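Novice: what follows is a predicted protein model with its sequence.
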Amino acid sequence: MSEIPTKSQIEELFGRYVDTIFPSLEKAVELLSSGKPLTFYLGIDPTGPDIHLGHTTNLLVLKKLIKLGHKVILLMGDFTAQTGDPTGKDSTRKVLDNEQVLKNMETYLDQVNKILEKDSYVVRHNSEWLAGLTFAEIRKLARHITVQQTITRDMFQKRLAEGKAITLEEFLYPLMQGYDSVAMAVDGEIGGTDQTFNMMMGRDLVGAILGKEKIVITTRLLEDPETKKKIMNKSEGSYVSLNDSANEMFGKAMALSDSAILPILTYCTEVSLEKVNDLAERLKNGENPKVLKEEMAKELVKMYYGPEPAEAAVENFTKVFSKGGLPDDILELANCAGQSIVDLIFNNKLALSRSEAKRLIEQGGVKIDEQTVSDWDQTVKVGEVIKIGARRFVKVVS
């Protein structure tokens, strides 16, 4: 560690993205300013192929910790993803096999590297230690967790009240995540406030097994201040992915509610708080939210692609959505002529399932050459331009 961080640097770390620190802010400041490099980690379960804006708050905190001279581990939950975190779920998650998890992980590091410098962190996989645990070792670990402390979790209480099943595998998820901290002997963990229970399980295990302190830093969730719901929703397909092109990112950001403008600028970017406060004042004074949302969307694209692509995304959006033109980067699909519209949408991953494709058609959300599609079995022809939803366009080519 080249130099001891100042108090203002540490306060800046905790001032914007962080919600709560365990055991206390004072203890975290003491450890972070001790001059000793600490090891922090962020765990991500690859249950899908995308890292979205809701994940970026944690990555921005890691970026600051790296800048302060601390070691950061990005933990791929390739083992825990096969169970799926029950946090916030009112039913058992769909079970993923190892092949699906590996496929989901294919572009994770490319996405993370858009925020963290490639060689500034270490990558680990929790299958390294969890896959090899014996039943005797699991039994020993289980002595540190009680049924009472786990069953009190709100989502389990909700399921019990509704007569829904809770598998023993789900019950053990916090223990698996908690053991990650022990296996890596970390000094701290970063995660959203919805991960507090799981992270505190790791804190308890580190104290009991390793006899050391573990800092838990919970970050603010990206929630709509009006509805209190998460702005990014994977299950509904409404999220901005770090895999999105510049035009897709801009268009998706523009489709968000006006109430998402300030949370995204505050928790998902490094735009100065002075500028965020200025936008908040302009919004309060009645300025057109569309103008402010465009500024937010442009900042996002600039963060991941740079100033020129951000300007081009603005122009593309204006051309397509204000002047009724076609996007410059329209996706061309070959060897699709003769397919049904449902098959084309599903086979090219323009919908998560055939059922979703059918729902889009039923809701009038699919057009071929500006004509609304009503028949699931309508076939597509070479040269046709297909619009799916509000922002996606594809062209059928030979």
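Specialist: Here it is on my side, so go on. Numbers count the residues shown, from 1 in each chain.
Novice: please make it C-alpha for all contacts and neighbour counts, starting now.
Specialist: Noted.
Novice: quick check: which element contains the residue nearest to Pro174 when sequence neighbours are not counted?
Specialist: For Pro174, the nearest residue in space outside its immediate sequence neighbours is Asn198; the separation is 4.8 Å by Cα to Cα, 6 or more residues apart in numbering. Using DSSP states H and E, Asn198 maps to helix 196-205.
Novice: quick one: list the elements packing against that helix.
Specialist: helix 173-184, strand 215-219 (3 or more Cα pairs under 8 Å, 6 or more residues apart in numbering; DSSP states H and E).
Novice: okay, buried residues for the helix of greatest length in the chain please.
Specialist: Counting residues, the longest helix found in the chain (DSSP state H) is helix 289-305. Within helix 289-305, the residues that qualify as buried by neighbour count (16 or more other Cα atoms under 10 Å) are 289, 292-304.
Novice: roughly how far is stretch 34-51 from the heart of the chain?
Specialist: 13 Å (Cα atoms, centre = their mean, to the nearest Å).
Novice: what ranges does the stretch 101-250 of the chain have for its helices?
Specialist: 108-112, 127-130, 135-142, 147-151, 154-161, 168-171, 173-184, 196-205, 246-254 (DSSP state H, counting those that start in this stretch).
Novice: next, the angle from the third one to helix 196-205.
Specialist: In other words, helix 135-142. Angle, helix 135-142 to helix 196-205, by axes from the mean of the first three to the mean of the last three Cα atoms, to 10 degrees: 100 degrees.
Novice: what about stretch 242-253, distance to the chain center?
Specialist: So, by Cα atoms, centre = their mean, the centroid of stretch 242-253 is 14 Å from its chain's centroid.
Novice: comparison target below:
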Amino acid sequence: MLSVDEQMRIITSGAAQIVPEADLRKKLEKGEPLNIKLGVDPTSPDLHLGHAVPLRKMRQFQDLGHNVTLIIGNGTALIGDPSGKNSTRPQLSQEQIEANAETYVSQAMKILDPEKTTIVHNGDWILSMDLAGLLQVCSKFTVARILERDDFTKRYQSQTPIALHEFLYPVMQAYDSVMIKADVEMGGTDQLFNLLAGRELMEKMGMEPQIALTMPLLEGTDGVRKMSKSYGNYIGLTDAPKDMFGKTMSIPDEMIGKYYRLASSLTPAEVDKIDAALADGSADPYELKRALGRDLCDTYHGAGAGDEAQAEFDRVFKEGQLADFPEKHVELTVNDEGQIYLAGLLKDLGLSASAGQARRDIDGGGVKINGKAVASKSYNIDPSALKLGDTLSVGSRRPSSPTLPTSRAASFRRRLPSTPPTSISFVPSAVRLPASVTRRTARTSCASARSAATSSKLPATSSC
């Protein structure tokens, strides 16, 4: 094993909190492998880079010679983690949980060393616990203690219902630590209460308490909200290389250092050099993002995937060539004046996160038809403003990357009778309607791709 000082440097790099850090050093000084715990509830089948942050820290522990236990929360998932929630989570069925767990483990092994990972399911002890056992564990906590967590306090004060079973979640997560005799438990910063509950329960049961180690929540490609599929700002571990690379190119410059530290394969010392270069202005943010995109693709898709994804990115977006994109369907809405609501169309196509964002994109000059900016306040457009072969794009103009194309783009193809669907370009709002419009919607087929284009926002590119 490395020296305690060197291990501490690696372990603390990128960590948000270690409680208490002095006790972690004492555990390391014993010279014995520690038992590192990470519990995950398989509430979703797919993982993204945000999920990968604690997994990457777990891999560092493995490389340092420590034991790693990944707990699949098929028991706690039946309750639903209330952390950061302002309402009760919907309960999942056991079948959903088991199906999600299978894909979760396979994706987690893209990061962890399968040969050095112990996988257990907390349903093995939670679901078999009798009432006497449950009461014994619950007796170690008070309602006042559980209400100390911020999200419960806010819900209680606002008279938002808190289901009784939600109180059991931190108790059951704490019991996991007792069952596997954890030395260190990891989680996101929103998990600190649960991790400290585990420390408290272990002490009350006469065990050496675990260390709570939290990792920062990784912001998504918008650089504002935490990475989430529901926000559309995520980079999935199973994303195609071209999409993974393109989305990486969309992160704001100010997020480069954090992405390198939390998501890349670089060592802490290498990331320190990048941070220093960014601070003194000697680094090129554009080239750093390209290198980061290559690194992520190689990590999750194998060596060489990054170079191929970069070449595709350059071919499609730097050289202005369009690639084939997957198909999707959208509803085109025409108002009483025969106009297309452009802001709504941008939202439906995934080019803007919301209609409000689309209006801001329009007002900021970021929405373009064939490269020409749409006038401010032009939220409605005449169908005749778009014709066959036109390209609709969205993207802010960032001075730091003047050579990049627009950040999000969409092109379209229309299915015509006896005509191959790929033979003609079409913008959805070019639907021909009679002068007297009696129907308010027209359906067309469109294709979408989130392959990405600039350093400010990643292109969510579409085709029809």
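Specialist: Yes, it's here. The structure displayed is predicted, hence computed values, not measured ones.
Novice: out of the helices of the stretch 101-250 of structure 1, flag the one nearest His70 of structure 1.
Specialist: helix 173-184 (14.9 Å; Cα to Cα).
Novice: what range does that closest one cover in structure 2?
Specialist: Mapping helix 173-184 of structure 1 onto structure 2 (TM-score structural alignment) gives residues 169-180.
Novice: just stretch 120-129 of structure 1 next, same as before
Specialist: Mapped onto structure 2 using TM-score structural alignment, stretch 120-129 of structure 1 spans residues 116-125.
Novice: re earlier: list the buried residues for the match of helix 173-184 of structure 1?
Specialist: Neighbour-count burial for stretch 169-180 of structure 2 flags 169-178 (criterion: 16+ other Cα under 10 Å).
Novice: nearest to Ile211 of structure 2 among those?
Specialist: Ser177 (10.6 Å).
Novice: would you quantify the distance from the closest one to Leu55 of structure 2?
Specialist: With distances taken as Cα to Cα, to the nearest Å, Ser177 of structure 2 is found 18 Å from Leu55 of structure 2.
Novice: quick one: residues contacting Arg225 of structure 2.
Specialist: Shown in contact with Arg225 of structure 2 (Cα atoms under 8 Å, 6 or more residues apart in numbering): 219, 231.
Novice: how about the helices of the stretch 251-400 of structure 2, start to end?
Specialist: 256-263, 268-280, 285-301, 305-313, 342-348, 355-363.
Novice: check which helices and strands the shortest one sits against.
Specialist: The reference is to helix 342-348 of structure 2. Where contact means 3+ Cα pairs under 8 Å, 6+ apart, helix 342-348 of structure 2 is packed against helix 355-363, strand 380-381.
Novice: what's the most buried one of these?
Specialist: Compared across these, helix 355-363 shows the largest average neighbour count, a mean of 19 (mean count of other Cα atoms under 10 Å).
Novice: by contact count, what packs against that one?
Specialist: For helix 355-363 of structure 2, the contact count by 3+ Cα pairs under 8 Å, 6+ apart identifies helix 342-348 as packing neighbours.
Novice: quick one: the helix it packs on to chain centroid distance?
Specialist: The answer for helix 342-348 of structure 2 is 23 Å, by Cα atoms, centre = their mean.
Novice: and for stretch 78-95 of structure 1?
Specialist: On Cα atoms, centre = their mean, the centre of stretch 78-95 of structure 1 falls 15 Å from that of its chain.
Novice: onto which residues of structure 2 does that stretch map?
Specialist: Here stretch 78-95 of structure 1 aligns to structure 2 at residues 74-91, judged by TM-score structural alignment.
Novice: quick one: buried residues of that stretch?
Specialist: 74-83, 88.
Novice: cool, and stretch 128-141 of structure 2?
Specialist: 137-138, 141.
Novice: related to what we said a few turns ago, as TSV, the helices and strands packed on helix 196-205 of structure 1 with distance to Pro309 of structure 1 would be great.
Specialist: Formatted as TSV, these follow (distance: least, Cα to Cα, whole Å):
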stretch	distance to Pro309 of structure 1
helix 173-184	39
strand 215-219	30
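Novice: just to revisit the earlier point, what comes into contact with the helix holding Asn198 of structure 1?
Specialist: With Cα under 8 Å, 6+ apart as the criterion, helix 196-205 of structure 1 contacts 144, 174-175, 177-182, 189, 191, 213-216, 218.
Novice: same check on stretch 91-102 of structure 1?
Specialist: Contact with stretch 91-102 of structure 1 is made by 46-48, 78-79, 81-86, 159, 164-167, 170, as judged by Cα under 8 Å, 6+ apart.
Novice: ok, stretch 39-46 of structure 1 next?
Specialist: 58, 70-78, 80-81, 84, 101, 104-105, 186-191.
Novice: tell me, how many residues neighbour the closest residue to Asn126 of structure 1 other than its chain neighbours?
Specialist: Closest residue to Asn126 of structure 1 apart from its sequence neighbours, by Cα to Cα, 6+ apart: Gly77 at 5.4 Å. Per other Cα atoms under 10 Å, the neighbour tally for Gly77 of structure 1 reads 26.
Novice: got the contact list for Gly77 of structure 1?
Specialist: In this structure, Gly77 of structure 1 makes contact with 43-46, 125-127, judged by Cα under 8 Å, 6+ apart.
Novice: pretty sure Ser463 of structure 2 is touching Leu322, no?
Specialist: No - using Cα atoms under 8 Å, Ser463 of structure 2 makes no contact with Leu322, being 9.2 Å away.
Novice: the more surrounded of those two?
Specialist: When Ser463 of structure 2 and Leu322 are compared for neighbours, Ser463 comes out ahead with 28 against 14, by other Cα under 10 Å.
Novice: what sits against that one?
Specialist: Going by Cα under 8 Å, 6+ apart, Ser463 of structure 2 touches 324-327, 410-413, 446-449.
Novice: how about those, which pair is most distant?
Specialist: Arg413 and Ala449 (13.1 Å).
Novice: before we move on, the earlier item: same list, the helices of the stretch 101-250 of structure 1, but as CSV with distance to Ile10 of structure 1 please.
Specialist: CSV is the format used below for those (distance: least, Cα to Cα, whole Å):
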stretch, distance to Ile10 of structure 1
helix 108-112, 23
helix 127-130, 33
helix 135-142, 34
helix 147-151, 33
helix 154-161, 33
helix 168-171, 36
helix 173-184, 23
helix 196-205, 21
helix 246-254, 31
